[in-house]
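Can you look at this prediction? I've put the sequence above it.
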Amino acid sequence: MEKKTHVNDGFEAELGEINGDAKVIDTKHTFHDIVENGDLKRKKDTEVDGYDVGMGHHIAEEEKGGRPAWDNQVQFLLACIAYAVGLGNIWRFPYLAQTYGGGAFLIPYVLMLIFEGIPLFLLELAVGQRLRQGAIGTWMKFHPYLGGIGIASMVVSFMVGLYYNTIIAWCFWYICNSFTDPLPYANCPVVNGTEYVSECVNSGTTDYFWYRETLNITPTIDDTGGVVWWVMVCLILAWGLIWVTMIKGIESSGKAMYVTATFPYLVLFIFLVRGLTLKGSSTGVTYLFTPDVTILANPQVWLDAATQIFFSLGLGFGGVIAFASYNPKKQDCQRDALIIALTNSFTSVFASIVIFAVLGYKATVEYETCLDGNINVVLDYCDLPEGTITYDNYDQQIQGLNTTWTNCTGGVPLPSLPYCNLQDILSEASQGTGLAFIVFTEAIINMPGSPVWSVLFFLMLLSLGLGSMFGTVEGVVTPLFDLGLKVPKPVLTGIVCIISCAIGIIFCTRAGNYWVDIFNSYAGSIPLLVIAFFEITVVAWAYGVKNFDDDLTWMFGGPKSIAGWCLHWYFRLCWLIISPVILLVVFGAYVYTTAIGSFEYAGWDGDGSQTTQVYPWFAIFVIMILIVLPCIFIPLFWIYRWAKYRFFHGEDSEGILVDKSWSNFFSDMFFWKNKY
């Protein structure tokens, strides 16, 4: 091939011949031969790389290449699945399904998934992949004044990570205590050689081990009670594991995702097979999916369904944006969003089947124990032969004896018998730590080979927690790193982990469980709804769905089939109208229920019972901080940037919305006018 240099009006290029055809290579732009609709077209690198399309104008030179990347697409999908599928899928979704009519709860859940969850998830994936920045950098690309949205996401991720890793620490403690037979929570401890501890007798073995042996809990949140050293050691271990795993960013944590994303499914499948072979498992699964459609008239059902979808997918935390920023510039993020969101919801349903198969077994054991006690009392008082009363004829026999008790007991009144009802036992709803560390462990101790099942169960919780923590910490570290901090990323990750561990000591005190409940209830609630509303407003309304559609088309192409056109219209209508309306309604309902609700918690008394307590003033103050602190950064950052530019002669504002022609505000909504 012969090459020549040609200068024309200051334009320098190289001329060559390839198979007799002239090829021009601009020394400023590389030209590529692209086939479009069967026609060969020559385009500059800025067109091929998308820097001349939509948001691409605002990708800085240093961001066009050199950013860390996933090894492959599977690794990215597993990372997002591990982040989205967390402890809430195991203990919150089953609780909500149990509370709200079983199968009937799936109706609002699926509707909220379709109209709220998936559209918002795709939006975060798309902006992260397109702008190749963390949460703060992404929203500052839209406008320098909007960096507060990213800061709010980072603060929420930081606050959630504080308590979430404490749960991982508890999992470490239970794993360490699962290598004995019998399990330490299978029997009450003995004092004075002959007597069982009264607190354990009154509360139950699993309750006692959780509240006394693990947490050593105080009766109220006012009494801090000092640090529980074994929990603190486990917390240090948990944060150390997070740092070691993330020390090289996604290069190291991405490898860990192969385990944290797949191992829980293996354990769930094992528990499913084992659970379905236990007596009473079918009763639990049937109870779960027996619909009570009348419950749909309760507005709280729809609110809880919306918040479950929202928080389960990790929307508003910044982790999704951070993960997507390591994607190739051209990747079908629409397909990825559908795969991840549907996998997350499938996991919730699958985990519920497993949980209720085991809980059905537990309820059956309790029910039969109750019947055995009543049967023995009646046989003894009435002097009846063994086998007269069985499980099958219990109700009939007891009802028949109602008229003859006086005669069969020789005039001695029969003691009142406990009421045994399988459905009542199944309806005793538990969620969160109560379901994992008390109710489920009670079922485990009744299984043959219980130590093996205990190890498997808590290893599964550990994997789920770690997968979510990787994304949560990434939602803190990536925005800070993208801001240009002159700190190596491993060091920055270590600093975040050390600070989080130091603050997390409050959860290691004897009152720590009360603080975990506060953070769990309020750290990731209203702020996430506010963040998501600003995100969708900025992209769909300020930037414009039509312009956003150009970016999506460049990343993965336009619709090419009937299904593609359906998805095309579905996503854009949700971004433009449906999802913002749902967010506003859910936000208003959430604020209303929080305002009229009472700030109460369940305190653990030393006698093994629980009493309702009112949060003291300092706890309510912390609740207000958890709600307000992330949100306040949005207007504060806006004011700071405006004041810096207005009064301190800051640099000129640059951003997608700064350069936007606002005379096209309404026309930028007309996505249907785009050509594909």
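Arrived safely, thanks for sending. Numbering: from 1, shown residues only.

Only C-alpha atoms from now on, for both contacts and neighbour counts.
Will do.

Show me what the helix or strand harbouring residue 80 is packed against.
For residue 80, the host element (DSSP states H and E) is helix 73-84. When contacts are defined as 3 or more C-alpha pairs under 8 Å, 6 or more residues apart in numbering; DSSP states H and E, helix 73-84 sits against helix 250-260, helix 319-324, helix 333-382, helix 450-482.

Put this next to the previous one:
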Amino acid sequence: MSDQVHEHEARTRGAFTNRRVFILAAIGSAVGLGNIWRFPYVAYENGGGAFIIPYLVALLTAGIPFLFLDYALGHRHRGSAPLSFARLRRGTEGLGWWQVGICFLIAVYYAAVIAWAVRYTFFSFNEAWGDDPEGFFFGDFLQAGDPGVDANLVAGVLVPLVIVWVAVIAIMVAGVQKGIGATAAVFIPILIVAFAALVVRSLFLPGAAEGLDTLFTPNWAALGEPGVWAAAFGQIFFSLSIGFGIMITYASYVHRDTDMTGSGAVVGFANSGFELLAGIGVFAALGFMAQAQGVAVDEVASNGIGLAFIAFPTIISEAPAGAIIGVLFFGSLVIAGLTSLVSVIEVVISAVRDKFEMTRQGAALAVGVPSAVISLLFFSTTSGIYVLDIVDHFINQFGILLVAVVSMVVLAWVVRALPALADHLNHHGTVPLGGWWRALIAVVAPLALGYVLVDAFRTDLGEPYSGYPSWMLNVFGWGMAAAVIVLAFAAARVKWRPGTTMETTGALDDRTTTGGN
């Protein structure tokens, strides 16, 4: 591909200036809140040190292979998720819009968690939560009452949430390289240094060794449980930002001659390395907390919001130089969350821009401003945390997982696009994709993720999620998951501008434009 064509793409769609920036942006997307507050607990609950075996198996047989699939779609067809699917086969465009809808929902609530972390970074200086971190978080800070919907705004959440959205919109308006790329190039090194400093500080706390023993002591019997293997595949899938349009979009901004498979391997192992680092830091800190309270580590181990906004403030209050731990921990959450949020909202912006032929700035504002308004209306209120919890659970289980399984089945067995996609990546890739890759995408990964999906479906049908009222689960849970699908295939019926779906800028050869059509 000529440099002139690449320059034309960069001017019209935007592009990362080099492979290093792309890798940093992809790592920034993959490394998010889930790496810090989800992986340590999942590993602890599913065999401790023994969990590393199914985790690595899942990484190598599903995570990285699916990452290659996303890269191939975006890099080959040079478009957003809907446009890439449409160029592959027009009937599959709805899958791309399904991914766009998922990203939109994630963006509007994910920003709220980042806003909480912003406030808690400053709370760390004077330990504003006092002697009762749980009561402070739900009461004083969020002012949460019983589950329900009301219109009482919480100023303590509203202000940082506005700041988060102003920052995100500014980054998105700046463009692919000057906004997304520059943000990743600056923040990812800072995140690595800050979190490494947190881990080092945690390792020197009294009781850290007991925490690490709890995490890494292997329970070999757990390897015989299907649920442990399912947890490994689920964790890898959620943590790599695969299957919902992000990596398709990012890959479309990369130079045609880039080694995508080598880049994917770097991103996959970097993400897992950060998760392991997070496990060490979190459980070292939990070991200190357990010793300080005179209880076993398993009595203080938790994940998600409970770990971040209840357990860690307790650790900060009891640890020597706790303010340093607090700033490093919550600052890391802010940076990891921000780089992930940027990637999520970019999926929506790129799709809107492609579909309606908008300028970068116009599409960023057309998507960013309504997203911010919806985010503020729903998640800066006294019921925001409950809506957030429900939407997060259902859109992850019955959005991301479901669209991924459907996409793999369609691409492998209906469109039969895997040979052409593998051939594309093999042009410049250092990891040759052969029959083993097609088998993993067509059989192994769909079966593994399908098992996770069916198990989650059975669980949620068996009992109401977290005991929430049925109407809330039906509206913000099942309803949202279903609405995304309906609206996605409705969006796919909107016509593209003439020639858009039939053209792939800068094709390597005839296979790039004709495969699948």
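Arrived safely, thanks for sending. Keep in mind that what you see is a predicted model, and the values were worked out from it rather than measured.

nearest to residue 191 of structure 1, of the helices and strands packed on helix 73-84 of structure 1?
The minimum distance between residue 191 of structure 1 and the helices and strands packed on helix 73-84 of structure 1 falls on helix 450-482, with 24.6 Å, by C-alpha to C-alpha.

buried stuff in that closest one?
Judged by neighbour count (16 or more other C-alpha atoms under 10 Å), helix 450-482 of structure 1 contains these buried residues: 450-451, 453-482.

Stretch 510-517 of structure 2 now?
512, 513, 515, 516.

Can you tell me which of the residues you listed is nearest residue 300 of structure 2?
Residue 300 of structure 2 has its nearest neighbour among the buried residues of stretch 510-517 of structure 2 in residue 516, at 52.8 Å by C-alpha to C-alpha.

Then the closest one would be within a strand, right?
No - per DSSP: H, G, I helix; E, B strand; the rest coil, residue 516 of structure 2 lies outside any strand segment and is coil.

right, and it touches residue 412 too?
No - with contact defined as C-alpha atoms under 8 Å, residue 516 of structure 2 does not count as touching residue 412 (11.6 Å).

and the lengthiest strand in structure 1, which stretch of structure 2?
Criterion DSSP state E: the longest strand present in structure 1 is strand 11-18. Alignment of strand 11-18 of structure 1 against structure 2: no match, by TM-score structural alignment.

Give the buried residues for that strand.
For strand 11-18 of structure 1, by 16+ other C-alpha under 10 Å, it's 13, 15, 16.

tell me the contacts of the second one?
Under the criterion of C-alpha atoms under 8 Å, 6 or more residues apart in numbering, the contact partners of residue 15 of structure 1 comprise 2, 3, 4, 5, 6, 22, 23, 24, 25.

In PyMOL, how would I select the buried members of the residues you listed?
Filtering those down to the buried ones (16+ other C-alpha under 10 Å) takes a single PyMOL command:
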select buried, resi 23+24+25
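
Residue 547 of structure 1 matches what in structure 2?
So, by TM-score structural alignment, residue 547 of structure 1 is matched to residue 420.

Ok, residue 274 of structure 1 next?
Per TM-score structural alignment, residue 274 of structure 1 is aligned with residue 201.

show me what contacts that match?
By C-alpha under 8 Å, 6+ apart, the contact list for residue 201 of structure 2 reads residue 325.

Could you do residue 165 of structure 1 as well?
With C-alpha under 8 Å, 6+ apart, residue 165 of structure 1 has these contacts: 235, 238, 239, 465, 469.

Trace it over to structure 2, please.
Using TM-score structural alignment, residue 165 of structure 1 pairs with residue 111 in structure 2.

For that match, which three-state class applies?
helix.

what's the nearest residue to residue 310 of structure 1 if we skip its chain neighbours?
Closest residue to residue 310 of structure 1 apart from its sequence neighbours, by C-alpha to C-alpha, 6 or more residues apart in numbering: residue 117 at 5.9 Å.
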